[in-house]
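Chemist: Sequence plus the predicted model coming up.
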Amino acid sequence: MQSQDKETIAQAKRFHEVFNELRTEIGKVVVGQQHIVDNLLISLFSRGHCVLIGVPGLAKTLLIRTLSESLNLSFNRIQFTPDLMPGDITGTEIIDSDVASGKKEFKFFKGPIFANIILADEINRTPPKTQAALLEAMQEYHVTASGTTYQLDRPFFVLATQNPIEQEGTYPLPEAQLDRFMFNLWLDYPSFEEEIEIVSRTTSGLSTPVKTILSAEEIIAFQKLTRQVPVPESVLNYAVKIVNMTRPNTSYAPDFVNKYMTWGAGPRASQFLILGGKTRALADGRFNVTEEDINAIAIPVLRHRIVNNYAAEAEGIKAEDLINRILKEA
């Protein structure tokens, strides 16, 4: 075995250990939601972003802040409101005076987007122009002001939240914008036992310190490692086949897709299935991707990339139902 291979395998073993350590540290503060925590970590190490759907009070801010503390990363929460302007996110230029010389010049003051982890709270409450400023930064990893480009800190991870209940006065993200997010995660209510523990912890006045597990440099190294995980041709074909089956009126589409869907997922879904599969394999202590890895992340990757038609809505058929049927037939 070559020394480089030994080094890669050692790094993969370290990744598996670190992933479990992060689970443990986050679990000290956040009760339950293990599936959400795992997918957030998979998205981060895959260099993706997440949309998190959940009603208020389910510890979304606590979850992402705890994640940033365990990773020793800078964290900013941006509350999206109807009057929020693009410059409020990216930063703005103001006139700055030099006291000694009296000279005045424009100086760029960075906005809250200049952090490693961003919680974009209720992103659907702000107009499309402001949404676009965040989404452009997510895609390009930089901000441009008056012709000058400012690079964002790496790693850069955005978690955008949406409230599924209050839809009045909101600006839903269009499908083309949602496609930039790797995962669409749904946060459920805690179980009865979990809620008892939550109330007990939060009303005692005690706080649990979170140990720092990783540095920014180590995270970037792990993000590069995930791309080195080999994918068998059969698994690659399987992932692409699943995505092709979501596209109505194509040769791969089953009859129920033609009946209940108006739009399917694009190539970015195939890319995220493979990237997420690679990261999940490493987290599980393996250096190879299986169909099980693809199946495990298929729903959060696909459900915001497919559009059901009126027939599906009339019969109460959800995106998750169609994805599960596709996985059974693939």
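Modeler: Yep, that arrived. Residues are numbered from 1 along each chain as shown.

Chemist: alpha carbons only for contacts and neighbour counts from here, please
Modeler: OK.

Chemist: show me where the stretch 101-250 of the chain has helices.
Modeler: Listed in chain order, the helices of the stretch 101-250 of the chain (DSSP state H, counting those that start in this stretch) span 128-140, 175-178, 192-202, 216-226, 233-245.

Chemist: give the contact list for the residue nearest the centre of the chain.
Modeler: The centroid of the chain falls nearest to Cys50 when counting by CA atoms, centre = their mean (2.0 Å). The neighbourhood of Cys50, defined by CA atoms under 8 Å, 6 or more residues apart in numbering, consists of Leu40, Ser43, Val158, Leu159, Ala160, Phe181, Met182, Phe183, Asn184, Leu185.

Chemist: let's bring in a second one:
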Amino acid sequence: MNVDDVKALATRIREEVAKAITGQHDTVDLMLTALFAGGHILLEGPPGTAKTMTARCFAQALGVAYGRIQFTPDLMPGDIVGSNIYNFQTGQFTLTRGPIFCDLLLADEINRTPPKTQAALLEAMQEHAVTFDGTTHSLGRNFMVVATQNPIEHQGVYPLPEAQLDRFLFKHRVSYPGPEEERAIIIHHGGGSASHDIAQYGIKAQTDRKTLEKALETVGSVTLVDDVVGYIAALVRATRDTADLEVGASPRAGAMLARAARARAALDGRAYVIPDDVKALAVPALRHRVILSPAAQIDGRLVEQIVSDLVDQTEAPR
């Protein structure tokens, strides 16, 4: 498989998702980038903006093992990873696997459960494995989490811990559609049938686990020249030097941004990364890894604007 094959595969996935989802092109593109970069994505937006629906259709178009967890305040870690249950008939413990044992996990409304339960995802997202009762169980190389959350200012939510946020390759803000897209949504989903039943849209699987593994290998072979590496490093270091940010991005952020840039290049049919790949992904890759300074908060500054300014101020290779 080469980068042209990756681009063609991504195009087919987009077309399948578009059968049910009107608009949300940026969301689907970032989900594809996260997929081929071997990362996870957090979708944040108000209720009714098709976050969950988009994730479900995306999983359907991939055709891989799919799991879903509806996060609630009373959810326990065992409800996510599973547990060993004693079988009185055999006198032995039997492993009951939780919904996390899949290829693509939808963590719906992840910020509606306390941090203790949220932390059950940490090992899975970082190591692609889960451990309980002293035994480690692999989840597979292609394991991906698509999480959704409502904005923090809504009631009944728990802010994600920094360690949890850092496991996400991207944090994407899902916004309301434009006027024409909203009209199309009303026409498309305002009929008599239930719009949440994705079977009616005829979304067909476009890939499988082996094909995805080959695609990830192709993305890993995309060329990243020293000048672009230096640009990524300079951009990440710039987040630590500005007075507007109390906490800047970590070295892990730079490594993950590089992986994402490789994936974006492959999705564009290129076997090499250009600075524009880094610029396009800087905000979703860094916005959740930095913390505003008190002065910036008082001034009403936004993380997105600060990162965008740093991208503009950091000299890119020609």
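Modeler: Everything's here; your move. Note that the coordinates shown come from a computational prediction; the quantities given were computed from them, not determined experimentally.

Chemist: so can I have CSV of the contacts of Cys50 of structure 1 showing distance to Ala12 of structure 1 and neighbour count?
Modeler: Rendered in CSV, the data for the contacts of Cys50 of structure 1 read as follows (distance: CA to CA, whole Å; neighbours: other CA atoms under 10 Å):
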residue, distance to Ala12 of structure 1, neighbour count
Leu40, 19, 24
Ser43, 17, 25
Val158, 25, 26
Leu159, 26, 25
Ala160, 29, 24
Phe181, 26, 26
Met182, 22, 27
Phe183, 23, 31
Asn184, 27, 24
Leu185, 26, 21
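
Chemist: still on that earlier bit, among the helices of the stretch 101-250 of structure 1, which comes closest to Ala281 of structure 1?
Modeler: Ranking these by distance to Ala281 of structure 1, with CA to CA as the measure, places helix 216-226 first at 9.0 Å.

Chemist: leaving aside the residues next to it on the chain, what's closest to the aligned residue in structure 2 for Tyr189 of structure 1?
Modeler: The alignment partner of Tyr189 of structure 1 in structure 2, by TM-score structural alignment, is Tyr176. Of all residues not flanking Tyr176 of structure 2 in the chain, Thr49 sits nearest, at 6.3 Å (CA to CA, 6 or more residues apart in numbering).

Chemist: Show me what that neighbour aligns to in structure 1.
Modeler: The alignment partner of Thr49 of structure 2 in structure 1, by TM-score structural alignment, is Leu58.

Chemist: quick one: secondary structure of that match?
Modeler: Under the three-state scheme (DSSP: H, G, I helix; E, B strand; the rest coil), the conformation of Leu58 of structure 1 reads as coil.

Chemist: what's the spacing between it and Leu187 of structure 1?
Modeler: Distance of Leu58 of structure 1 to Leu187 of structure 1, computed by CA to CA, to the nearest Å: 8 Å.

Chemist: same question, Ile123 of structure 1
Modeler: If you measure Ile123 of structure 1 against Leu187 of structure 1 using CA to CA, the figure is 16 Å.

Chemist: And the match of Tyr189 of structure 1, how far from Leu30 of structure 2?
Modeler: Summarising the geometry, the distance separating Tyr176 of structure 2 from Leu30 of structure 2, computed by CA to CA, is 17 Å.

Chemist: How far off centre is stretch 85-99 of structure 1?
Modeler: Counting by CA atoms, centre = their mean, to the nearest Å, stretch 85-99 of structure 1 is centred 29 Å from the centre of its parent chain.

Chemist: what's next to that stretch, contact-wise?
Modeler: The set of residues that contact stretch 85-99 of structure 1 without belonging to it, under CA under 8 Å, 6+ apart, is 78, 103-114, 129-131, 133-134, 143, 145.

Chemist: can the contacts of Cys50 of structure 1 go into JSON lines with extra columns for distance to Arg227 of structure 1?
Modeler: Converted to JSON lines, those look like this (distance: CA to CA, whole Å):
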{"residue": "Leu40", "distance to Arg227 of structure 1": "17"}
{"residue": "Ser43", "distance to Arg227 of structure 1": "13"}
{"residue": "Val158", "distance to Arg227 of structure 1": "20"}
{"residue": "Leu159", "distance to Arg227 of structure 1": "22"}
{"residue": "Ala160", "distance to Arg227 of structure 1": "25"}
{"residue": "Phe181", "distance to Arg227 of structure 1": "18"}
{"residue": "Met182", "distance to Arg227 of structure 1": "15"}
{"residue": "Phe183", "distance to Arg227 of structure 1": "18"}
{"residue": "Asn184", "distance to Arg227 of structure 1": "22"}
{"residue": "Leu185", "distance to Arg227 of structure 1": "23"}
